[in-house]
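J.: Provided below are the primary sequence and the corresponding predicted coordinates.
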Amino acid sequence: MPKILIVGGGYAGFYTAWKLEKWLRAGEADVTVVDPLPYMTYQPFLPEVAAGSIEPRHAVVGIRRHLKKTRIIAGKVTGISHASKTATIASNAGDTWEEEYDQIVVTAGSVSRTFPIPGVADEAIGLKTIEEATAIRDRILVNFDKAAQMAPGPERDRLLTVVVVGGGFAGIEVFAELRSFVSALISSYPEISFDDTHFHLIEAMGRIMPEVSLKTSLWVIDNLAKRGAQIHLDTQLKSAVAGVVELSTGESFESDLIIWTAGVMASPMLKGTDLPIEERGRLRVRADLRVEGDDGIVEGAWGAGDVSAVPDLTGGGVGGFCVPNAQHAVRQGKLLAKNIVASLRGEGVKEYFHKNMGAVAGLGLGVGVFQSGKLAIKGLPAWFAHRGYHGLAMPSWERKLRVIWGWVNNFFLGRDNVSLEARVHPRAVFEEFASRPRPAAPAAAPVPPVAAEKPANPELPGSYSSEPAATAEVNGVAATDSSPEAPKAKATKPRTKAAAKAPAGE
């Protein structure tokens, strides 16, 4: 059978494998997915996970649970030699080998794009993974616990200050969701007032959310300002060393939580391949998702999602390419599966064409914004539209029900505001109180060798022993005996008459 190797189990990779299982005939092809994680993360839910509105496990889709016919390899593809049609795989178990394939699908996704700003690599956290979203939530809760026990001052302000860098959709959503989350937390902390909390968003451009109209973006800024949040436009982050945030405007403040959402870039794994890459480091593909080099189509190679520069035939993309978001990745994955099946059967492939129907964002409980063309909806109706769209877009009914049921529970019971940061070191308590073996007793000092034998008792000629003489005291006088058990010692004091009559040897 032809071997199909899918690199990456994110949106595009998961949907490609999912649909291949549906459309391939039995025995038509062998499909393998390589990803270091056992799940696909639905990234539009990460802001709500950070704000405690969605249970972290509900925002991910188990790969093995939903890919029943696909071979799953937990590991990374570290290199691709398409000339020999082999991929180097490093498994999570530590093994490395060369995997042969007939068709390769590169859907390795993207990673956070940062700049060499002092302190960012050491102090900031991204928002690309479920682990990052959970850590953000836990950090806020732990900082509240600490700040509630502290007197007003710089260290307390540092704990209660949240900074988000980047004013795109991801940045605005997590910024607004966390503002909503913190506002709700204050009722549980009488020691902390609303004015004690500080929120700053830093955006290098002169506006936020370029996917919506300028009028709508200004409404978002005004809404956030009324909720106690500050947005710094035309402002760059100059330094974040030791948590001290320095801006290009000259402003400076300290923060214990700096979230970086200022863009993404294609997965660096492409550098270890012989596949064609464009100037921004993305895989070069045609509109039908086949990889294209300088000499034309690269047979047996496909690409989709954030890692690929897919032409936007609608003319609405940035620089003529589809923007890296879930909306495109999901649809490209579905088309990619259809085109692979068609190519295996000698049928024609189709080009990817999707016109953006609009953008929707959640800005905290009960607040949202929706933009489609000139139509803009704000507030509660847009919030319902946001939850309705993403609730239905979540893969599989099993995951849809978990997410929606969680929303219903939160509506009646409120958000769960318990931190589980201790899970990072789960053995700490066990190690602290666990019994350990006592240290071994020091070894006894060796007995020095005796140079020559000598009488055991100078008063008993002819009595010799190689053992050291034992000493005792009789009637206040020291006595010696060569026996190891040290029997009654002999006295050197002259005997009395009664003692002289005693049998010899007593």
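T.: Here it is on my side, so go on.

J.: CA only for contacts and neighbour counts going forward, please
T.: Fine.

J.: which residue ranges form the helices in the stretch 251-400 of the chain?
T.: Listed in chain order, the helices of the stretch 251-400 of the chain (DSSP state H, counting those that start in this stretch) span 326-344, 380-393, 397-413.

J.: Show me what the first one is packed against.
T.: If you count contacts as 3 or more C-alpha pairs under 8 Å, 6 or more residues apart in numbering; DSSP states H and E, helix 326-344 packs onto helix 11-23.

J.: who's in contact with the helix it packs on?
T.: Helix 11-23 is contacted from outside by 6-8, 31, 33, 40-42, 63, 66-67, 69-70, 105-108, 304-305, 326, 329-338, 341, using C-alpha atoms under 8 Å, 6 or more residues apart in numbering.

J.: Residue 231 reaches residue 204, doesn't it?
T.: No. Proximity of residue 231 to residue 204 does not meet the contact threshold set by C-alpha atoms under 8 Å, at 10.8 Å.

J.: Tell me how many other residues crowd the residue nearest to residue 311 when sequence neighbours are not counted.
T.: Nearest-residue entry for residue 311: residue 321, 4.3 Å, with adjacent residues in sequence omitted and distances by C-alpha to C-alpha, 6 or more residues apart in numbering. Residues lying near residue 321 (other C-alpha atoms under 10 Å) number 17.

J.: need the contact list for residue 321.
T.: Residues near residue 321 by C-alpha under 8 Å, 6+ apart: 309, 310, 311, 312.

J.: re the thing from before, out of the helices of the stretch 251-400 of the chain, which comes closest to residue 434?
T.: helix 397-413 (37.9 Å; C-alpha to C-alpha).

J.: chain center to that closest one: distance?
T.: Centroid separation for helix 397-413 versus its chain: 24 Å, with C-alpha atoms, centre = their mean, to the nearest Å.

J.: next one: stretch 30-45
T.: So, by C-alpha atoms, centre = their mean, the centroid of stretch 30-45 is 14 Å from its chain's centroid.

J.: and what of stretch 210-217?
T.: 32 Å.

J.: quick revisit: neighbour count winner among residue 231 and residue 204?
T.: Counted by other C-alpha under 10 Å, residue 231 and residue 204 do not tie: residue 231 has more neighbours, with 22 against 17.

J.: mind checking the SS state of the more buried one?
T.: Counting by DSSP: H, G, I helix; E, B strand; the rest coil, the backbone at residue 231 sits in strand.

J.: What helices and strands are in contact with the top strand by length along the chain?
T.: Counting by DSSP state E, the longest strand found in the chain is strand 71-81. Contact partners of strand 71-81 among helices and strands, from 3+ C-alpha pairs under 8 Å, 6+ apart: strand 30-35, strand 86-91.

J.: adding another structure so you can compare the two:
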Amino acid sequence: MAKKILIVGGGYAGFYTAWKLEKLLRAGEAEVTIVDPLPYMAYLPFLPEVASGSIEPRHAVVARRRHLESTANIAGKVTAISHATKSVTITPNVGVPFEFAYDHIVVTTGSVSRTFPIAGIADNAIGMKTIEEAVAVRDRLVGNFERAATLPKGSPERARLLTVTVVGGGFAGIETISELRSFATALLRRYPEISFDETVFHLVEAMGRIMPEVSQETADWVVKDQTRRGVQIHLDTQLASALDGKIELSTGENYESDLIVWTAGVMPRPFLRGTDLPIGPRGHVIGSPSLRITTEDGVALEGAWTAGDTSQTPDISATPGPGGFCVPNAQHAVRQGKLLAKNIVADLRGEGIAEYNHKNMGAVAGLGVNTGVFQSGKFAMKGYFAWLAHRFYHGLAIPSWERKWRVFGGWVGHFFLGRDTVNIEAVQQPRAVFEEFASRPKA
């Protein structure tokens, strides 16, 4: 009988595992099912450019049903896992929960934003982990320009609307603040009522430096470059409160900000702690270099695999990440997903499996239109050519030629036409106008 392979989570690692399995499996060898509440995989490195209007949101996601031809898709969430009985509970988006039996399980549930109990964050901040959040950030920024343009200069509300705060100085935070600053500068051409000095951008980072993935020299260059462009970078600073949009920093500085973006860390999905899978101290599924799920003593669980942000995978490369584990980024998730598919097929056929030992390709970041940084070992590149390297790398990395053509086509269009500044903020309440004018039965 065909083995049942269940993939929990359809992000990077899950999508690439299924995509590769379709190429490697023989007819009738296994049935692959993927469970995810969303019908697409989001290419997360593009979120800052989606937020800044440089990429059309739909181009930054990959429809699984279009590209996974033989994989069964279930729209829902796995809400319980019992590997002892090799079964899970699936709660569909519509309908009642049901049990699903498997022979092999692949846990690739990804990560979510990790926040701290800071007043106002849960109520006012927007994350940068989903395509919906990136779109909301873009629409809020353009909408705030529209609202501020009608208010008198110097008014507190106008200043609040034109002030942006990004919390977190890692790659996600730096790319987000840089792209938003670049976008705001471009918007000023369309809003002559607003001056450059009125647009205020703050980056808050608790550590003494930004972007730990690059050298100190490169990080210092980014700070100087963004400061020159109008970003205020607060190092060794913690966010004390954001209640009602009133920002209080640990340095004593206070100001009001309408748009607050949280990029200060990620964590595995909390539901995993309620399963019988081995979980590490920070909530990750414990994995081995071969991507098998193992106990704390290193004993592999039969038919259990993990990869991506969910996993605590030992980094056995020449330059291991912090703590000796692979860091949660797209580069690892994509490579691990491909290897995981090969290992599952090898295991089904009684062949030897391989260990995940990667060669670091370096780090690349876009810092707004026409500027970026690239770091590989001691070699660093800054400015325009680093920005080109960022675009070409990620443009080619997004899965499927269909999506590559859409992304590159959009960039070419923006080169000639500029970024699209249309604001469709009202899409977040699509029935508002209909409800306002809809006729209702008389009492």
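T.: Thanks, I have the structure now. What you see is a predicted model, and the numbers here were worked out from it, not measured in a lab.

J.: still on that earlier bit, the longest strand of structure 1 vs structure 2 - mean distance after superposition?
T.: Comparing strand 71-81 of structure 1 with its match in structure 2 after superposition yields a mean distance of 0.3 Å (mean C-alpha distance after the TM-score superposition for structure 1).

J.: Can you give the distance of that strand from its chain's centre?
T.: Strand 71-81 of structure 1 sits 20 Å away from the centroid of its parent chain (C-alpha atoms, centre = their mean).

J.: So which bits of it are buried?
T.: 72, 73, 75, 76, 77, 78, 79, 80 (16 or more other C-alpha atoms under 10 Å).

J.: And the closest residue to the second one other than its chain neighbours, how far from residue 271 of structure 1?
T.: Counting by C-alpha to C-alpha, 6+ apart, residue 73 of structure 1 lies nearest to residue 34, which is 4.8 Å off, once chain neighbours are set aside. According to C-alpha to C-alpha, to the nearest Å, residue 34 of structure 1 and residue 271 of structure 1 sit 17 Å apart.

J.: okay, the two: which has more neighbours?
T.: Set residue 34 of structure 1 next to residue 271 and count neighbours by other C-alpha under 10 Å: residue 34 wins out with 23 against 15.

J.: and stretch 228-240 of structure 1, which stretch of structure 2?
T.: Aligned by TM-score structural alignment, stretch 228-240 of structure 1 falls on residues 230-242 of structure 2.

J.: quick one: the helix or strand hosting residue 136 of structure 2 to chain centroid distance?
T.: Assessed by DSSP states H and E, residue 136 of structure 2 sits inside helix 131-148. Mean C-alpha position of helix 131-148 of structure 2 versus that of the full chain (C-alpha atoms, centre = their mean) differs by 18 Å.

J.: Following it in sequence, what is the next regular element?
T.: Using DSSP H and E, the helix or strand that follows helix 131-148 of structure 2 in sequence is helix 156-161.

J.: Report the contact partners of residue 329 of structure 1.
T.: Residues counted as contacts of residue 329 of structure 1 (C-alpha under 8 Å, 6+ apart) are 11, 12, 304, 305, 306.

J.: any idea what it aligns with in structure 2?
T.: Aligned partner of residue 329 of structure 1 by TM-score structural alignment: residue 333.

J.: again with residue 259 of structure 1
T.: Using TM-score structural alignment, residue 259 of structure 1 pairs with residue 261 in structure 2.

J.: how close does that match sit to residue 366 of structure 2?
T.: 18 Å.

J.: So if I had to pick from the two, which one is more boxed in?
T.: Using other C-alpha under 10 Å, the more surrounded residue of residue 261 of structure 2 and residue 366 is residue 366, with 28 against 24.

J.: residue in structure 1 matching the more buried one?
T.: By TM-score structural alignment, residue 366 of structure 2 lines up with residue 362.

J.: just checking, its match touches residue 386?
T.: Yes. Using C-alpha under 8 Å as the test, residue 362 of structure 1 is close enough to residue 386 to be in contact (6.0 Å).

J.: Touching both of those two, which residues are there?
T.: Between them, residue 362 of structure 1 and residue 386 share these contacting residues under C-alpha under 8 Å, 6+ apart: 368, 369.

J.: Spatially nearest residue to residue 158 of structure 1, not counting backbone neighbours?
T.: Closest residue to residue 158 of structure 1 in three dimensions, ignoring its sequence neighbours and counting by C-alpha to C-alpha, 6+ apart: residue 255, at 4.6 Å.

J.: My guess is that neighbour contacts residue 159. True?
T.: Yes. In this structure, residue 255 of structure 1 is within contact of residue 159 by C-alpha under 8 Å, at 6.4 Å.

J.: can you map out the strands along the stretch 251-400 of structure 2?
T.: 254-256, 259-262, 266-268, 285-286, 292-294, 300-306, 311-312, 363-366, 372-376, 379-383 (DSSP state E, counting those that start in this stretch).

J.: nope, the stretch 101-250 of structure 2 is what I was after
T.: For the stretch 101-250 of structure 2, the strands defined by DSSP E, counting those that start in this stretch cover 104-107, 111-113, 126-127, 163-167, 200-204, 231-234, 239-241, 246-249.

J.: What lines up with residue 154 of structure 1 in structure 2?
T.: Checking TM-score structural alignment: residue 154 of structure 1 goes with residue 156.

J.: who touches that match in this structure?
T.: So, once contact is read as C-alpha under 8 Å, 6+ apart, residue 156 of structure 2 ends up touching nothing.

J.: gap between the residue nearest in space to the middle of structure 1 and residue 2 of structure 1?
T.: For structure 1, the residue sitting closest to the mean C-alpha position, by C-alpha atoms, centre = their mean, is residue 131 at 3.7 Å. Computed as C-alpha to C-alpha, the residue 131 of structure 1 to residue 2 of structure 1 distance reads 36 Å.

J.: All good on my end, thank you.
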